[in-house]
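> Fold the following and give me the result.
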Amino acid sequence: MENRTEIATLGEFGLIEHLTKNFEIQNASTIVSVGDDAAVIDHFGKQTVITTDLLLEGVHFDLMYTPLKHLGYKSIIVNLSDVYAMNAQPTHVTVSIGISNRFSVEALTELYEGIYAACEKYGVDLIGGDTSTSKKGMVISVTAIGEVAPDKFVKRSTARKGDLICVTGDLGGAFLGLTLMEREKRIFLENPNIQPNLEGEDYIVGRLLKPEARRDIIAFFEQNNIMPTAMMDISDGLSSEVLHLCKQSNLGCRLYEDKLPIHERSRAAAFKFGLDPTVCALNGGEDYELVFTLKQEDYDAITLNEEIAVVGYMTDVEEGKKMISRGGNLYDITAQGWNAFQG
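Next up is the predicted model:
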């Protein structure tokens, strides 16, 4: 059996030191990092963007099928995605964890390997955090800090009538990955001798367990002098996010079903599970793609990027929020996506 080091043997400061000892500073803006009472950053005249997320075991993740390294990685990515959604560059994160004594130092080291991998890949510094005892499951709270040139940030409330609605990447994959994992978990709980069958489903499993944030799109905007009129990331499902953009910009919209970007592996998985790929793409959530609105005159500039699909346009608020189906029928868009407060 592998060695197990109890957290109590290190104490809180020892634990934080152990978990953060390998982090190297990657940003000139980091003046004081982990190991002091507070961090000090200087963004040299840029505006600061701050976002925070709470991940709770049993609500946002299931450790039965989520490796700790993947969980650490994803906990950083979901926050970086929110910074990119403001058209900003993430530079720093803080990570706080609540853990019970069922987790060993080795388990937490694995979690932090994932955190470290994400920070390294996205050029972000871990500058602080806290550890505490949790009586129930694991709790992870991450705050991400980013920088943006003055007045270059993009809000949700600034779309205009006639703007194109655009989506990055493809949608529905993470939800299908979750559906698969939950199905395999149920089978396993009924019969622990049955090995999980994930054959050929690595795409949707990857979309769930190891999402990426769209740094490439923000870089593309900058290189091509494109400024979205409104933007947010897709964490709760496209329909829910588009309704947020409509509500906050006081507009209506038209989405086209046949324009929704769905990966062929996601489409195949949806059919296998007896699900409608369109419903998965609209209501799935956790894809961490970007949805943004754009002036029509910028259309030519985004056709250069295969990762961007135009899926509709914004209308007057009186025209409602509708999807045009493949058959040409109009349907109301409803938010059936992830709701953090449902029972």
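> From here on, just use CA atoms for contacts and neighbour counts.
Fine.
> Tell me who's in contact with the residue nearest to residue 288 when sequence neighbours are not counted.
Excluding the flanking residues, the one nearest residue 288 by C-alpha to C-alpha, 6 or more residues apart in numbering is residue 234, at 5.0 Å. For residue 234, the contact set (C-alpha atoms under 8 Å, 6 or more residues apart in numbering) comprises 241, 285-291.
> If we use 6 Å, what do you get?
Contacts of residue 234 were listed using C-alpha atoms under 6 Å, 6 or more residues apart in numbering, and they are 288-290.
> again, but for residue 50
144-145.
> Figure out the helix or strand that it lives in.
Assigning secondary structure by DSSP states H and E places residue 50 in strand 47-56.
> Could I get the buried residue list for that strand?
For strand 47-56, burial by neighbour count (16 or more other C-alpha atoms under 10 Å) applies to 48-53, 55-56.
> One more sequence to fold, the one below, so I can look at both together:
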Amino acid sequence: MFDNIDKTNINELGEFGLISHLTKNIKLRNTSTLKGVGDDAAVLDAAGKKILVSTDMLLEGIHFDLAYTPLKHLGYKAIQVNLSDICAMNALPTQVTVSIGMSSKYTLEAIEELYEGMYLACNQYNVDIVGGDTTSSKQGLVISVTVIGYADEDTIVYRNTAEEGDLICVSGDLGGAYTGLQLLEREKLIYLENPNIQPDLEGKDYIIERQLKPEARKDIIELLKSVKVKPTAMIDVSDGLASEVLHICTQSNKGCQLYEEKIPIDPMTYDTAREFNLDPTVCALSGGEDYELLFTVKQADYDKIKHDVDISIIGYITEPSAGRNLISKSGQVHELKAQGWNAFKQQQ
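Predicted coordinates:
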């Protein structure tokens, strides 16, 4: 993958030369960024607002497979998954720091491709890269991104504030990222058995993009603000719908009724899941990496969101004693269980 013909060994630049090379074209967009890359620390202006901070780490072989993940897509995704955490607080991200560890197989051109994806994500979401670090790694590629956002205290939404009777809503559709991953893994195995066979991804662009190039739902935050709806609780769907609903219920000390027939699943996701003999609903409940927003709203706000095609109302919050249930399409009641991503279990 990393052919060294006409490639630049990173040792030729050194750490500081690499940082200078990668950051020389950064332009600051946010007035809250007083000082970005180039000093011992970035300087940010809170302007009387609350500061939100979140960090995610991506490890080669655990969170991504370079056999089918282009570096530009990986850079884009590394930023997006972090921006999603700030959106999940009903806030907008403004700055990120990026730290990478890389093994000797990575040339300057490879790292440039990675950063190209990061810069694309930041440009599209009006986010400044204000710092970070680079180092060598014996374990392959390591990416750590810290994201910063600002919000007025009374607009921030937490996981633990859902109330009985609130409607459970989700943006977009679910399960696409997981089915896209199954497709990529299948084609990888076929390629390993016979490198002469080209990947068969015809007509599957949507679910492949859901896996390789997710989008933080900043637009949903802006939409809710425009219709004057403040969610009562919110979280992003990174580990699967079931896991995220249970997080809200546990931290809010509430139960829930979730309706299978209301869970939004794209037709391509549905059909591809069936091709793999998977239950599309299970893909939505437990697949993860969709990075949609799951949130609760007061029933009084129903009329403000009911006509939005990108928001689905999938259930409601109950008292704790009612349990946390999934109502199947046939009307049967099942206990809602989380079976999503477990980073530590995957390594065993």
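> that older thread, can you put the buried residues of strand 47-56 of the first structure in JSON lines and add distance to residue 199 of the first structure?
Converted to JSON lines, the buried residues of strand 47-56 of the first structure look like this (distance: C-alpha to C-alpha, whole Å):
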{"residue": "48", "distance to residue 199 of the first structure": "44"}
{"residue": "49", "distance to residue 199 of the first structure": "41"}
{"residue": "50", "distance to residue 199 of the first structure": "40"}
{"residue": "51", "distance to residue 199 of the first structure": "37"}
{"residue": "52", "distance to residue 199 of the first structure": "35"}
{"residue": "53", "distance to residue 199 of the first structure": "32"}
{"residue": "55", "distance to residue 199 of the first structure": "29"}
{"residue": "56", "distance to residue 199 of the first structure": "29"}
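> quick one: what's aligned to the residue nearest to residue 288 of the first structure in the second structure?
Alignment note (TM-score structural alignment): residue 234 of the first structure maps to residue 237 of the second structure.
> do you know how far that match is from residue 274 of the second structure?
Using C-alpha to C-alpha, to the nearest Å, residue 237 of the second structure is found at 22 Å from residue 274 of the second structure.
> again with residue 131 of the second structure
45 Å.
> Tell me which of those two has more neighbours.
More crowded of residue 131 of the second structure and residue 274, by other C-alpha atoms under 10 Å: residue 131, with 21 against 13.
> any idea which element that one lies in?
strand 128-136.
> which residue numbers in the first structure go with that strand?
Under TM-score structural alignment, the match for strand 128-136 of the second structure is residues 125-133.
> how far apart are the matching stretch and its match in the second structure?
Averaged over the aligned pairs, stretch 125-133 of the first structure sits 0.3 Å from the second structure after superposition, using mean C-alpha distance after the TM-score superposition for the first structure.
> Could you report the distance from the residue nearest the centre of the second structure to residue 312 of the second structure?
Note on the second structure: the residue nearest the mean C-alpha position is residue 81, at 3.2 Å, using C-alpha atoms, centre = their mean. With distances taken as C-alpha to C-alpha, residue 81 of the second structure is found 22 Å from residue 312 of the second structure.
> buried stuff in the strand holding residue 131 of the second structure?
Neighbour count says strand 128-136 of the second structure has 128-132, 134 buried, by 16+ other C-alpha under 10 Å.
> so which of these comes closest to residue 257 of the second structure?
residue 128 (40.4 Å; C-alpha to C-alpha).
> Secondary structure element holding the residue nearest to the closest one when sequence neighbours are not counted?
With sequence-adjacent residues excluded and distances taken as C-alpha to C-alpha, 6+ apart, residue 128 of the second structure is closest to residue 95, at 4.6 Å. Residue 95 of the second structure is part of strand 92-102 when elements are defined by DSSP H and E.
> likewise residue 77 of the second structure?
Using DSSP H and E, residue 77 of the second structure sits within helix 71-87.
> can you tell me what part of the first structure that helix aligns to?
Counting by TM-score structural alignment, helix 71-87 of the second structure corresponds to residues 68-84.
> mean shift of that stretch relative to the second structure?
Mean for stretch 68-84 of the first structure is 0.3 Å (mean C-alpha distance after the TM-score superposition for the first structure).
> Buried ones in that stretch, by neighbour count?
68-84.
> Residues contacting the helix or strand just after the strand holding residue 95 of the second structure, please?
Toward the C-terminal end, the helix or strand that comes next after strand 92-102 of the second structure (DSSP H and E) is helix 108-125. Residues outside helix 108-125 of the second structure that contact it (C-alpha under 6 Å, 6+ apart) are 8, 10, 71-73, 75-76.
> Tabulate these (JSON lines), appending distance to residue 345 of the second structure.
Below are the contacts of helix 108-125 of the second structure laid out as JSON lines (distance: C-alpha to C-alpha, whole Å):
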{"residue": "8", "distance to residue 345 of the second structure": "38"}
{"residue": "10", "distance to residue 345 of the second structure": "34"}
{"residue": "71", "distance to residue 345 of the second structure": "26"}
{"residue": "72", "distance to residue 345 of the second structure": "28"}
{"residue": "73", "distance to residue 345 of the second structure": "26"}
{"residue": "75", "distance to residue 345 of the second structure": "25"}
{"residue": "76", "distance to residue 345 of the second structure": "26"}
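> Find the pair from the buried residues of strand 47-56 of the first structure with maximum spatial separation.
Farthest pair in these (C-alpha to C-alpha) is 48 and 56. Separation: 26.8 Å.
> just checking, what packs against the strand holding residue 131 of the second structure?
With contacts taken as 3 or more C-alpha pairs under 6 Å, 6 or more residues apart in numbering; DSSP states H and E, strand 128-136 of the second structure sits against strand 92-102.
> In terms of secondary structure, what does the strand it packs on contact?
strand 128-136, strand 142-151.
> Serialize these to JSON lines and add fields for distance to residue 122 of the second structure.
Shown next, in JSON lines, are these (distance: least, C-alpha to C-alpha, whole Å):
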{"stretch": "strand 128-136", "distance to residue 122 of the second structure": "6"}
{"stretch": "strand 142-151", "distance to residue 122 of the second structure": "11"}
